[in-house]
Structure formats: structure tokens, C-alpha cells
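Engineer: what's the 3D shape of this:
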Amino acid sequence: MKNLFPRLCLAVIVLNSAAACSRAQPDSKSLFNGKNLHGWHADVPAMDTDTTARMPFVVRDGLLVSLGTPGGHLITDGTYSNFRLELEYRFAGKPGNCGALVFVSTPRALYDMFPKSIEVQMMHTNAGDFWCIQEDIVVPDMEKRRGPKEKWGVNGDKLRRIPNLTDGSEKPVGEWNKLTIECLGNSIKVWMNNDYVNYGYDATASSGHIALQSEGSEVEFRKVQLTPIKKLSDS
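Structural biologist: Below is the predicted model of the structure:
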């Protein structure tokens, strides 16, 4: 019995530790099942009136593909807060423009096209920039990076772009890039191929849908993975 009691205590400690680890590391999930666009809906203004307009988001060879035209957004049905989003993407041919949007709410809030959100840019050579779309965010060295304060804004001809911190983090065209976006509260951190490329805080939103763009260039996605982040205050 003397030897059995310490073993039982150790077993209880191990089980409790395993349960704590399970609670501390929520399960991640793929937002793309590789077969269809279940869990997403498209908002493509051209399709409202043009019956011949094609759907710019398709599944091809197990990849989620943004065809680039007509312009629009593929939006998650669900809303999310406190998460890490991992995207693996490449330009299928000529590189160009695309974006991943977080904290998405009101559709077509800008130029009758872009939903209210914070965009994490995927445009070739500019991946990791922030674009403010009827929402705002603060970054360190704000005036140096965004321009004169009196010209800041979230719509129209205002300075909505906040450039990323590094250059040269993208892979050559045709190779797969890994874009990681971490949203915790109203802050956003961005990594491109594991390089830390942007950070913003005091965003005017902290939850919403997630969206991918169709904006001029064909882009293939092979991974769209979301992992919840458990805040310390929730434990």
C-alpha cells in the first residue's frame, strides 16, 4: 500500500495536467474541406445583374481558387474572435492582388464592393500590409508608416493603407506562401513565411466574419486553418 499511494497520486497529477493542456490548446479546424465551399458564402456585386457573370470562387483539384474576376468576396458563414488564421496560398499564374479580411461585418460598405473590415494584404510584394475598410487600427510609428495624420481615414481617398514592416518575405511566384494572422481582442499580428511583418492594436472591431478576395489575379489556397486562442481571462 505504501508504494501504491504515490503511484495513484502521480496518475492523478498526470491526468489533471493532460486535461489542463487540452483546455489550454483548443482544437484547430480547417475552414475549407477540399471538396466544396460549405461554410462560406460569396458576395459578388456583378452577379446581381449579370446572369452571365461567373462565380469567381471555385474548388479545383482539391484547392480553393479565387479566379480574380469578377471582383468580390468569399465570406465565412460563422463569425470569429480570438483566433489564429493560417493560409497557404500561391498565385497560379501572373502575380497580382488578393487579400484576407478579418473582423468582417457590413457587406459592400466601401465603393459598393468591400465589406467593413481590416484587410491583411496579399498583393504580390506587399503581403502583410493593413488596409482599413470602414474600420481602423493603430500601429507603432503611425505617422511614419501611414503618412500625415490629417489624411488618415477609413474610406474614400483617405490614407487607408499601413505598410508592413519588412520586404522580401514572400516566396518566388509559383511557390506556396504561408500567411499567419493572429487576432486577439482588438489587436492583429501578421507573419509571412514565419517573418513577423505587421502588428496593430486598438482596432475598432474585435470579431466578425473572415473573407477572401477576388481582386484581379488567380490565387490558389491549399490551407485555410483556424485555431481558437484562449485568453488568460477565460481560464
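Engineer: C-alpha only now, for contacts and for neighbours.
Structural biologist: Will do.
Engineer: in contact with the residue nearest to Ala53 when sequence neighbours are not counted, which residues?
Structural biologist: Counting by C-alpha to C-alpha, 6 or more residues apart in numbering, Met47 is the residue found nearest to Ala53 once chain neighbours are left out, at 5.5 Å. Neighbour list for Met47: Ala53, Arg54, Met55 [criterion: C-alpha atoms under 8 Å, 6 or more residues apart in numbering].
Engineer: cool, Thr227 as well?
Structural biologist: Contacts of Thr227 by C-alpha under 8 Å, 6+ apart are Pro26, Asp27, Ser28, Lys29, Phe83, Arg84, Leu85.
Engineer: what's the neighbour count on the last one?
Structural biologist: Translated: Leu85. 24 (other C-alpha atoms under 10 Å).
Engineer: let's see this one next to it:
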Amino acid sequence: MILNFSTSARISSLKSVISGSMFVRMCPVLLLGAAALFVPACGTSYSYAYGDGSGGYPYDWKVLLKGDSLDAWKVFPSETKGDAPVTWTAKNNLLFCSGTPAGYIATVSEFTNFELELEWCFDPSKGAGNSGVLLRVQQKDEIWPKSMEAQLQSRHAGDIWNIGDFPAKVDPARTQGRHTIRMGECAEAPLGVWNRYRIVMNGGRLEMYVNGELQNVATDVAVLPGRIALQSEGSYIMFRNIRVRELGNATKGAAEAGK
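Structural biologist: This is a model prediction of the structure:
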């Protein structure tokens, strides 16, 4: 089913979000280590029950980013912290990506059936950006690895890209080649505002939500263990509140179960 939202409904929804679940918090420019990487912090945030990533998550969620540690992740291509530029930096529960060179940071652990939540924000001083969340990432490491991509390109979050002919079925009416556009209108907040992705990969069903709105569905997705990865794709981008919980035996997804 393709969702359509009227302009008036979207404006009403945005007003509700701004007055209710969002709060404004202006942050100073952050200085990251010896590399002196200046990144303006995003100033508006979706506020939800589990705060800023520093703790307090329910027991069944695994926090993938804590403090300044990247112990749960592995970078490809590999980096050294000598004179070479560092693409990925963690600081105070935030993950910063410089955007160059092209590559990704992937979880050390593999996940098959899971629910993933994260927030992202592009640097508003640099304009629209590009990145993606890679799901069920298969070996070997390459650019780009076989996986299902949840798009993060500005104004295209919620699109699906199929990388390496990953077995899956999508709506043919919204698909051209490997690219399946989202359902309905863009659900992203304005540039420079934190957005929230919720991704459910359960059995052969993939559901993708942007700021609480269902944006895409795939079915008959190959049920394979794989890593979760974030792309470095030419743009400065920040991530936070990255958490995952493993699901048991495959069940109906949230949207399907509500029918």
C-alpha cells in the first residue's frame, strides 16, 4: 500500500511535532581531538524516552555507541591515526563522519532479525548530504558490500537501494533498477535538525520509518546474518542514539501486525 499525505496534513503534523515531541537545544561548535575537526552541532532534536545515548536503555536493547568508544565497530577501508585523516570519530556519545574517503563503519557483531534505531543530522553549513544504513551486510568488505541500504541522502531518507542483487521483493511501481523510492511525501525534518530512523528487519520483512512515519517495505528479503553499517559517502554527517535489539523467531512486522 502506498501512503499519500496531503500538504495540509504534513504541516499540521509538523506543528504537532514541534510543539510536542521536539525541543530546541542550541549547541556550540565541537572541537574533535588533534585533528581539529570543527563540526557545528545540530540544534533541534527529537526527544524520546531514552535520552542522549548515555544510558537508561531497556535491558533488551544493545547500545552501539557509548562515549568516545568505537569498540563495537570496524572501519573499512581501515584507518590509522597517524598523519592520515580519520573518517570516523566518536565523542561524547556522538559519531562524526568526515565523508571522505568513501567507505563505511560496520558493527563487529552480526544480526539477523533485529530492530535498529538511530538519529542522524547533516552539517547545515555544508548543505544537503548523503549517507546510508546498510543492513545484513555480507562479507567480503568492498565498496559497496552486498546488503540492503536504507537511504540517508537528504530528502530521500526512506528509499531502498539493493546492493549486490540482495534477494528481496519491493513494490515494482516505485522501483527503477536497484532503487525503490519511499512511500508518499518526505518525512525528514529541515536540514540541520536531528532525524530519527527506526528499521525493523524481521525474517523476510523489512520496514523503514523516518520520524515515526512508515516510508518503505520490502518482503522476501534473504534471511542471512549480517552486519549493520553506516556509509561515508562524501558528506559530513553526525549520528547518535544508535541502538539495536535482536528479535526472536520471525514475526509479523509492526505495520503488518496492525492490519
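Engineer: TM-score of the superposition?
Structural biologist: Scored against TM-score structural alignment, normalised by the length of structure 1, the superposed chains reach a TM-score of 0.75; 190 aligned residues with a C-alpha RMSD of 2.1 Å.
Engineer: returning to that earlier point: compare the contacts of Thr227 of structure 1 with structure 2 and list the ones that remain.
Structural biologist: Contacts from the contacts of Thr227 of structure 1 that recur in structure 2, judged by both residues aligned by TM-score structural alignment, their matches' C-alpha atoms under 8 Å, are Asp27, Ser28, Lys29, Phe83, Arg84, Leu85.
Engineer: buried subset of those as a PyMOL selection?
Structural biologist: The buried residues among the kept ones among the contacts of Thr227 of structure 1 can be selected in PyMOL (16 or more other C-alpha atoms under 10 Å) with this line:
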select buried, resi 83+84+85
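Engineer: need the kept ones among the contacts of Thr227 of structure 1 in TSV with secondary structure and distance to Ala211 of structure 1, can you?
Structural biologist: Below are the kept ones among the contacts of Thr227 of structure 1 laid out as TSV (DSSP: H, G, I helix; E, B strand; the rest coil; distance: C-alpha to C-alpha, whole Å):
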residue	secondary structure	distance to Ala211 of structure 1
Asp27	coil	21
Ser28	coil	18
Lys29	strand	16
Phe83	strand	14
Arg84	strand	14
Leu85	strand	11
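Engineer: let's have the kept ones among the contacts of Thr227 of structure 1 in CSV, adding distance to Ser105 of structure 1.
Structural biologist: Formatted as CSV, the kept ones among the contacts of Thr227 of structure 1 follow (distance: C-alpha to C-alpha, whole Å):
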residue, distance to Ser105 of structure 1
Asp27, 25
Ser28, 23
Lys29, 22
Phe83, 17
Arg84, 19
Leu85, 17
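Engineer: between the kept ones among the contacts of Thr227 of structure 1, which is nearest Asp61 of structure 1?
Structural biologist: Lys29 (20.5 Å; C-alpha to C-alpha).
Engineer: and the closest one, what pairs with it in structure 2?
Structural biologist: Using TM-score structural alignment, the partner of Lys29 of structure 1 in structure 2 is Lys62.
Engineer: wait, its match touches Arg243, no?
Structural biologist: Yes. Between Lys62 of structure 2 and Arg243 a contact is recorded at 5.5 Å, counting by C-alpha atoms under 8 Å.
Engineer: closest to the centroid, which residue in structure 1?
Structural biologist: Ala100 (4.7 Å; C-alpha atoms, centre = their mean).
Engineer: which one in structure 2 is aligned with it?
Structural biologist: Ala100 of structure 1 maps onto Val133 in structure 2, by TM-score structural alignment.
Engineer: cool, Cys183 of structure 1 as well?
Structural biologist: Cys183 of structure 1 maps onto Met201 in structure 2, by TM-score structural alignment.
Engineer: how close does that match get to Arg245 of structure 2?
Structural biologist: For Met201 of structure 2, the distance to Arg245 of structure 2 (C-alpha to C-alpha, to the nearest Å) stands at 11 Å.
Engineer: which among the contacts of Met47 of structure 1 count as buried?
Structural biologist: Going by neighbour count (16+ other C-alpha under 10 Å), those have Met55 buried.
Engineer: next step: the contacts of Met47 of structure 1 restricted to helices.
Structural biologist: Using DSSP state H, no member of these falls in helices.
Engineer: just checking, which of the contacts of Met47 of structure 1 belong to strands?
Structural biologist: Judged by DSSP state E, strands contain none of the contacts of Met47 of structure 1.
Engineer: where does the residue nearest to Glu88 of structure 1 when sequence neighbours are not counted fall, secondary structure wise?
Structural biologist: In space, and not counting its chain neighbours, Glu88 of structure 1 is closest to Lys178: 4.5 Å by C-alpha to C-alpha, 6+ apart. For Lys178 of structure 1, the element it lies in under DSSP states H and E is strand 177-184.
Engineer: this completes my enquiry, with thanks.
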